[in-house]
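A.B. asks: okay, predicted coordinates and the sequence, questions at the end:
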Amino acid sequence: MIYEVENFPSREITIQNEKFLYFGGTAYLGLQTDKDFQEIFIDNIKKYGTNYGASRKANVQLAIYEKAENYLADFIGSEDCLTLSSGFLTGQMLVTYFHATNRQCFYAPATHEALHVLNTKNHESFDELVHDINHNLETTNKNPVLFLDSMLLNGKNYPDFEWLGKINLERITVAVDDSHGFGIVGKNGTGVYELLAKLNPRELFVCGSLGKGFGIQAGFIAGTKTSIENLRSTNMYAAASPAAPATMATLLASKKITDIKRKILLENIQHFISNISRIEQFKFLPNYPCFAFENEKLAAHLEKNKILVTNFNYPEEKDHLVLRIVLNANHTQNDIKRLTTLINNFS
């Protein structure tokens, strides 16, 4: 069932004058409703305005963008970084760039639509993907591009990316959407860039949203200086309006809050796991706040008891049902205790 709400869904939402605990969405650190974070954002809106529609190539340029991008590159561990107005747009920039150069492109299973253009499809299985890439490397002297998402709850990608070890990555450009990992996983929330860089791909790009882990409407692409400069020279970069400058300033000014929220989130994850009697009924990743399950009756049981979880068909109505419990940093231990008690008592 679809519910329309009037306020941002944080730990609680109100539906027809009734309060529900909410364990869904992607606001993992709960920054969007954090009062201190909001105050920083409001102050930056007063300084920079609500939007900045000029090209990043214009003759008048705001210094905050370069400051934010240098900060992100240093945080991620990449040589350089650029930002755009959304995570989806960063994926589209990468895929458009590589398809324009007629590179052979491969798509891992469950790769997000952000990394697709028309008529491109994901491989059905990782074994098939590895076979097809290796065959390509054996029969051509070209260097293909591999697109994938970082976070899959089946464990195929983060944290081990084991299947990548079966491919000669020295000839592969790897482009990864880390929207759901960046700000959450990795050392201090740095995501998967350094982890994948250790596998020594020919070239590495990591892109994604800053909305999930940092609470702002923007996207990023991390890579080498040469690679990022090539992207900055594209028409798409010149034509697209940038992220609002207030979001970039808020990113820089909110590090302390973000670090505190991340610590709380990790504590909530461990509290959930330690209080579930049968954790094997869920698919989940280390230190990650999403717990997938398959029993629709459990979702109905929770809803009957005033708890809503992620429960919808994705990406289209004809596609499979996504059932997930999603923790965020605004949940209290009592919230989680109530949730786990209901799950443990369900049969």
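C.D. replies: Noted; the coordinates are in hand. Quick caveat: nothing in here was measured; it's all calculated off a predicted structure. Numbers count the residues shown, from 1 in each chain.
A.B. asks: okay, CA-based contacts and neighbour counts for the rest of this
C.D. replies: Will do.
A.B. asks: which residues does the nearest residue to residue 186 once chain neighbours are set aside contact?
C.D. replies: In space, and not counting its chain neighbours, residue 186 is closest to residue 192: 6.3 Å by Cα to Cα, 6 or more residues apart in numbering. Shown in contact with residue 192 (Cα atoms under 8 Å, 6 or more residues apart in numbering): 150, 158, 178, 181-182, 185-186, 206.
A.B. asks: redo those as CSV? Include neighbour count and distance to residue 330.
C.D. replies: Conversion of the contacts of residue 192 to CSV gives the following (neighbours: other Cα atoms under 10 Å; distance: Cα to Cα, whole Å):
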residue, neighbour count, distance to residue 330
150, 26, 24
158, 23, 25
178, 25, 22
181, 22, 18
182, 27, 18
185, 24, 18
186, 18, 21
206, 30, 28
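A.B. asks: now, which of the residues you listed lie within strands?
C.D. replies: Assigned to strands by DSSP state E, the following of the contacts of residue 192 qualify: residue 206.
A.B. asks: out of the contacts of residue 192, who's nearest residue 172?
C.D. replies: Relative to residue 172, the closest of the contacts of residue 192 is residue 206; by Cα to Cα it sits at 14.1 Å.
A.B. asks: now the helices for the chain?
C.D. replies: Secondary structure of the chain by DSSP state H: the helices cover 35-48, 63-76, 87-100, 126-139, 193-197, 211-214, 225-232, 235-239, 245-253, 255-275, 296-304, 333-345.
A.B. asks: for residue 290, find the nearest of those.
C.D. replies: Judged by Cα to Cα, the one of the helices of the chain that comes nearest to residue 290 is helix 255-275, at 8.8 Å.
A.B. asks: okay, the helices of the chain, which one's buried deepest?
C.D. replies: Highest mean neighbour count of the helices of the chain: helix 211-214, a mean of 24 (counted as mean count of other Cα atoms under 10 Å).
A.B. asks: here's the one I want to compare it with:
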Amino acid sequence: MAFDFIDESLRARHRDGLWRKRHTLAPGTGPLIEIDARHYLNFSSNDYLGLGASQLVAQAWVDGLSEYGSGSGASPLVTGYTQAHQALESHLAKVLNRDRVLLFNSGFAANQAICQALFPHNKDTTNKLIVADKLIHASFVDGAQSCSANFKRFKHNDRQHLSQILTSNHLSIDTLIATESVFSMDGDQAPIIDLANIAHQHDAWLMVDDAHGFGILGKQGLGIVEQLELSQKQVQVLMATFGKAIGTAGAFVAGSEQLIDYLINFARHYIYSTSMPAAQAHATLASIKANQNPKRRDRLQTRIAQFKQLAAAAKIPLFPSDTAIQPVFIGNPQQAVALSDKLKNLGIWVSAIRYPTVPKGTDRLRVTLSAMHEEQDLIALVDALQIAISQT
């Protein structure tokens, strides 16, 4: 019978404690969410600064809708590229010290586009190489596996292993090294300067996925390249998203004039997709400009320090992270789900993260902190974690 594997795959997900399902949130903003008529403190949102819940960004959406309407109506190469899109791209290029910026509907699409455009199947595939951190996001892995390059992965943040791979593949002409700035499931950061130096030594390009750093890192929240003062020659391909700290949606790729022109002409995810709504681009620019004020970012750093101090005092086993992503190590999928459910019974929403999102045996509760949280919210979280862990 056709597609018999579907039923068996679903049964296996149940059997292995890896079943996933959605939860419908009621309307509302802020750190308190409502699901199935129950309220929870939310520690599973990537809206790290609360900009997605801010009145300023909401008003910018309204202004954009009034000016441009609800959709873009076409792909960017037809009639879907407006002054709002251009203004957002121009602003980002200026503040990031990049030649050009190109907008995408999602970080997933941007990562796919980078891989598939730079390593197309209709070109000579000899000596093409992508080397990515073992923990890089699934969107990049899928993109790398679907293009023409030889795809290898180096041990997480392991500079020596990366150098060994590059040395053993020294005949590769076009080489792309890829990493995240802040790793989405572990919360730690990549040694970007070292990776840039290694890339230079091997005549390779460095690509950084700054999805969880953009909006947070740097004096104006412009991400890893601002924080470390990295030039376009050091990070040739920069990708970041707006759906996390910036509080809207979509993504961008920043780089040289030649790179962006190339993507406009050869990135199928860009060419054949309807543009993000102009109102979205308008609201995103307003959010980025508002984030120049460090108040929200300073508040988030205070909450991170407070949570780590509380968790250490309670002997809760955290991953080594100084970012808003604070995973609690569990190591077993069924146990991670059970702990997540116990926290929900206590009014705390923390998602269990399991394989294949993370490597087997590293199942965890992924706590994400926000500038919207109060200190008493963190105390409630740590108290609930102590109770849930003690009952397991």
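C.D. replies: Received it, and whenever you're ready, just let me know what you need. Please read all numbers here as calculations on a predicted model, not as lab measurements.
A.B. asks: structure 1: which residue goes with residue 259 of structure 2?
C.D. replies: With TM-score structural alignment as the criterion, residue 259 of structure 2 lines up with residue 227 in structure 1.
A.B. asks: as CSV, the helices of structure 1 with distance to residue 168 of structure 1 would be great.
C.D. replies: Below are the helices of structure 1 laid out as CSV (distance: least, Cα to Cα, whole Å):
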stretch, distance to residue 168 of structure 1
helix 35-48, 44
helix 63-76, 24
helix 87-100, 19
helix 126-139, 8
helix 193-197, 14
helix 211-214, 32
helix 225-232, 21
helix 235-239, 31
helix 245-253, 37
helix 255-275, 35
helix 296-304, 41
helix 333-345, 44
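A.B. asks: got a list of contacts for stretch 376-388 of structure 2?
C.D. replies: The contact list for stretch 376-388 of structure 2 (Cα under 8 Å, 6+ apart) reads 41, 303, 306-307, 310-311, 314, 316, 339, 342-343, 346, 348.
A.B. asks: what's the answer for stretch 93-107 of structure 2, then?
C.D. replies: Contacts of stretch 93-107 of structure 2 (Cα under 8 Å, 6+ apart): 85, 89-90, 92, 110, 139, 211, 222, 225-226, 231-232, 239-241, 249-257, 260, 264, 269-270, 275-276.
A.B. asks: same deal with stretch 119-130 of structure 1?
C.D. replies: Stretch 119-130 of structure 1 has contacts (Cα under 8 Å, 6+ apart) with 106-111, 163, 166-167.
A.B. asks: 7 Å instead?
C.D. replies: If you take Cα atoms under 7 Å, 6 or more residues apart in numbering as the criterion, stretch 119-130 of structure 1 is touched by 107-111, 166-167.
A.B. asks: and if you look at stretch 357-370 of structure 2?
C.D. replies: 43-50, 300, 304, 324-333, 336, 350-355.
A.B. asks: just the residues you listed: which are in strands?
C.D. replies: Checking the contacts of stretch 357-370 of structure 2 against DSSP E, those in strands are 325-329, 351-353.
A.B. asks: which of those residues ranks first by neighbour count?
C.D. replies: residue 325 (27 neighbours; other Cα atoms under 10 Å).
A.B. asks: for the residue mapped onto that one from structure 1, what are its contacts?
C.D. replies: Counting by TM-score structural alignment, residue 325 of structure 2 lines up with residue 290 in structure 1. By Cα under 7 Å, 6+ apart, the contact set of residue 290 of structure 1 is 284, 324-327.
A.B. asks: how about those residues in CSV, adding distance to residue 55 of structure 1?
C.D. replies: Listed next are these as CSV, based on distance: Cα to Cα, whole Å:
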residue, distance to residue 55 of structure 1
284, 41
324, 39
325, 40
326, 37
327, 38
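A.B. asks: quick check: buried residues in stretch 195-210 of structure 2?
C.D. replies: Within stretch 195-210 of structure 2, the residues that count as buried by 16 or more other Cα atoms under 10 Å are 195-196, 198-199, 202, 204-210.
A.B. asks: taking those, tell me the two that lie furthest apart.
C.D. replies: By the measure Cα to Cα, 202 and 210 form the most distant pair in these, at 22.7 Å.
A.B. asks: give the aligned equivalent of residue 63 of structure 1 in structure 2.
C.D. replies: With TM-score structural alignment as the criterion, residue 63 of structure 1 lines up with residue 83 in structure 2.
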